[in-house]
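[1] This is a predicted model, with the sequence first.
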Amino acid sequence: MKKLLALLFTVTLLSSCSIDGGKNPADITPKDYSTENEAQITDYLAKNNLTAKAMATGTGLYVIVNEQGTGKRASSTSSVTVAYKGHLINGSVFDQSNTDGATFQLDRLIQGWIEGIPYFQEGGSGVLLIPAHLGYGSYAKNGIPAGSVLIFDIKLISVND
């Protein structure tokens, strides 16, 4: 009986622990949203008259540099302080910092930030349009639906390394 209870406890514990708070099934089959996200991003850029300002990278990330900045440039392993607002294509905001920004170890963030933040120097600002495969992919996260394009308005306040 003790072994059965221990096994039941272990199974319950393991099934309730996940990086997403248990909202995504462990056996989810990843989906490739690349084509859909590319169309969503190019449509968003056209509707907002941003096509000429946007630079596409080879990975599907789009970067808009509004202000380059004049300070240090971050590397993929830098600690950075960034003021940001994250929203979806439909405009709904899912996260934002205060005006003083938030400090992050860049290599612990989503791939879209790891790749995108180094396009700016300290003091720089702009927009990152991140397709799902560089964000949360096929997983829902904190109210963000699976397969979502993430849009971040950012200001790189400082590179702290």
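    That came in fine, so what should we check first? Residues are numbered from 1 along each chain as shown.
[2] going forward, measure contacts and count neighbours with C-alpha atoms only.
    Noted.
[3] just so I have it, where are all the strands in the chain?
    54-56, 62-67, 79-88, 93-96, 102-105, 125-130, 150-159 (DSSP state E).
[4] Out of those strands, which is the most enclosed?
    Stretch with highest mean neighbour count among these: strand 125-130 (a mean of 25; mean count of other Cα atoms under 10 Å).
[5] which residues are in contact with that strand?
    41, 60-69, 112-113, 116, 149-156 (Cα atoms under 8 Å, 6 or more residues apart in numbering).
[6] alright, now check it against this:
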Amino acid sequence: MRYLLTLTHSLIYLFLAFIALSSCKKNLEEERNFNENSSIESFIAKNKWTFNEADGIYHVVRVPEYGYLASRGDTVEFWYRGYTLDGKIFDTNVKSEAKKAKLDTLLRSFVPIKVIAGESNLIDGLNDGLLQIRENEFATILFASDLGFGGKAFGTVEAWSPLAYDIELLKVNSLNIQQEKSYISGLNLVSSGFSEDTSGLFYNFETVGTELPPTIRDTIYGWYKGTLFNGTVFDEISTDNRQIVLSSDILPPGVKLGFMLTRKTGITELVLPSYLGFGNNGNDLVKPYETIRYRIRLDSIKQ
């Protein structure tokens, strides 16, 4: 009986020691992660960048573009440059950058890398970071070592190093994207009197209007109505001459662009590809990757 009690006490002590060790390890990991993220945020602040953070990945838009946001399962092609926060480049598929960093240029392939977004064998931070970038966008993604090489050294990268990648996303492709592009092509919008903006927005001035169009910094007064191509109204201002803040996140990007093309008293019809509308996710009434229409009127610009 005494033996059993001693054995039981020993097992309890071992269990408590295991719990304490696990707790200590977790605390050390949390502290390391906190310190690395603080270093990342200091690096971003030093460069005077603005960022969004999701799931431990910091996303900095360096050159904004309008294009399809990469989704898990999409095929993507991109140029990249990987470096540590002290600026040392450790990997790239850009030959000029490899030469500058004195990396081996004989064993590397200097062509855009092509992978399945979110499902490749890239390190987690790069793999998931691609899902925050749009087609044609130039961005920097940064993340702590637990999403990188962790406690393993990689070439000149020391263990437990936060990493940064400059990414130029050249192409995003999927069946959904191909289907939408085919649908838009079938609308024959240009032959119907529409013009296409460099963003991919289609617009037709029903009434041209006067004076200069507003900018993204302006507050305007006007009206808009959004419809699906089957005639369903999904978005509408119920009263005329409503105040609209163009920098607001409430408006789809294509509507903002449309107002910035429209002159005072002008009325414009818009056709928005999904990436200028409600994107890959859609909403309660708009399906993912659905092309939509808006009719807008600019009454005045707030002075």
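    Looks like it came in fine. Computed from a predicted model, the values in this text were never measured in an experiment.
[7] Export the strands of the first structure as a markdown table, with columns for distance to residue 141 of the first structure.
    Putting the strands of the first structure into a markdown table (distance: least, Cα to Cα, whole Å) gives the following:
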| stretch | distance to residue 141 of the first structure |
| --- | --- |
| strand 54-56 | 25 |
| strand 62-67 | 21 |
| strand 79-88 | 13 |
| strand 93-96 | 10 |
| strand 102-105 | 18 |
| strand 125-130 | 15 |
| strand 150-159 | 12 |
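[8] Quick check: which of these is nearest to residue 142 of the first structure?
    Nearest to residue 142 of the first structure among these is strand 93-96 (7.8 Å), distances taken as Cα to Cα.
[9] Give the aligned range of the closest one in the second structure.
    Mapping strand 93-96 of the first structure onto the second structure (TM-score structural alignment) gives residues 233-236.
[10] Mean distance of that stretch to its aligned residues in the first structure, please.
    Mean deviation of stretch 233-236 of the second structure relative to the first structure after superposition (mean Cα distance after the TM-score superposition for the first structure): 1.0 Å.
[11] Now find how far off-centre that stretch is within its chain.
    Once both centres are worked out by Cα atoms, centre = their mean, to the nearest Å, stretch 233-236 of the second structure turns out to sit 26 Å from its chain's centre.
[12] What of stretch 75-90 of the first structure?
    Worked out by Cα atoms, centre = their mean, stretch 75-90 of the first structure lies 7 Å from the chain centre.
[13] next one: stretch 117-131 of the first structure
    Distance, centroid of stretch 117-131 of the first structure to centroid of chain: 12 Å (Cα atoms, centre = their mean).
[14] In the second structure, what range does it match?
    With TM-score structural alignment as the criterion, stretch 117-131 of the first structure aligns to 259-273.
[15] show me the contacts for the counterpart of residue 146 of the first structure in the second structure.
    Aligning on TM-score structural alignment places residue 146 of the first structure opposite residue 288 in the second structure. Shown in contact with residue 288 of the second structure (Cα under 8 Å, 6+ apart): 274, 278, 279, 280, 281, 282.
[16] quick one: residue 288 of the second structure from residue 38 of the second structure, how far?
    36 Å (Cα to Cα, to the nearest Å).
[17] Check residue 21 of the second structure too.
    Taken as Cα to Cα, the span from residue 21 of the second structure to residue 38 of the second structure is 26 Å.
[18] Likewise for residue 77 of the second structure?
    From residue 77 of the second structure over to residue 38 of the second structure the distance is 31 Å, taken as Cα to Cα.
[19] who's more crowded, these two?
    residue 77 (20 against 13; other Cα atoms under 10 Å).
[20] Can you classify that one as helix, strand or coil?
    strand (DSSP: H, G, I helix; E, B strand; the rest coil).
[21] And it, how far from residue 113 of the second structure?
    The gap separating residue 77 of the second structure from residue 113 of the second structure is 5 Å, by Cα to Cα.
[22] Kindly report the same for residue 177 of the second structure.
    Using Cα to Cα, residue 177 of the second structure is found at 20 Å from residue 113 of the second structure.
[23] Looking at these two, which is more packed in?
    The neighbour count for residue 177 of the second structure versus residue 113, taken as other Cα under 10 Å, is higher for residue 177 (19 against 14).
[24] Let me know how buried the nearest residue to that one once chain neighbours are set aside is, in neighbour terms.
    Of all residues not flanking residue 177 of the second structure in the chain, residue 289 sits nearest, at 7.1 Å (Cα to Cα, 6 or more residues apart in numbering). Counted with other Cα under 10 Å, residues neighbouring residue 289 of the second structure total 22.
[25] contacting residues around residue 289 of the second structure?
    176, 177, 180, 273, 274, 275, 278, 279, 280, 281, 282.
[26] what about the residue mapped onto residue 78 of the first structure from the second structure, how many neighbours?
    Matched by TM-score structural alignment, residue 78 of the first structure corresponds to residue 218 in the second structure. Residue 218 of the second structure has 16 neighbours, counted by other Cα under 10 Å.
[27] tell me, stretch 116-136 of the second structure lands on which residues of the first structure?
    So stretch 116-136 of the second structure is aligned with nothing, judged by TM-score structural alignment.
[28] got a list of what the match of residue 78 of the first structure touches?
    By Cα under 8 Å, 6+ apart, the neighbours of residue 218 of the second structure are 245, 246, 247, 301, 302.
[29] Please identify which of those is nearest to residue 14 of the second structure.
    residue 247 (59.3 Å).
[30] Please determine how far the closest one is located from residue 220 of the second structure.
    Where residue 220 of the second structure is concerned, residue 247 of the second structure sits at a distance of 11 Å (Cα to Cα).
[31] Then residue 286 of the second structure?
    Per Cα to Cα, residue 286 of the second structure is found 26 Å from residue 220 of the second structure.
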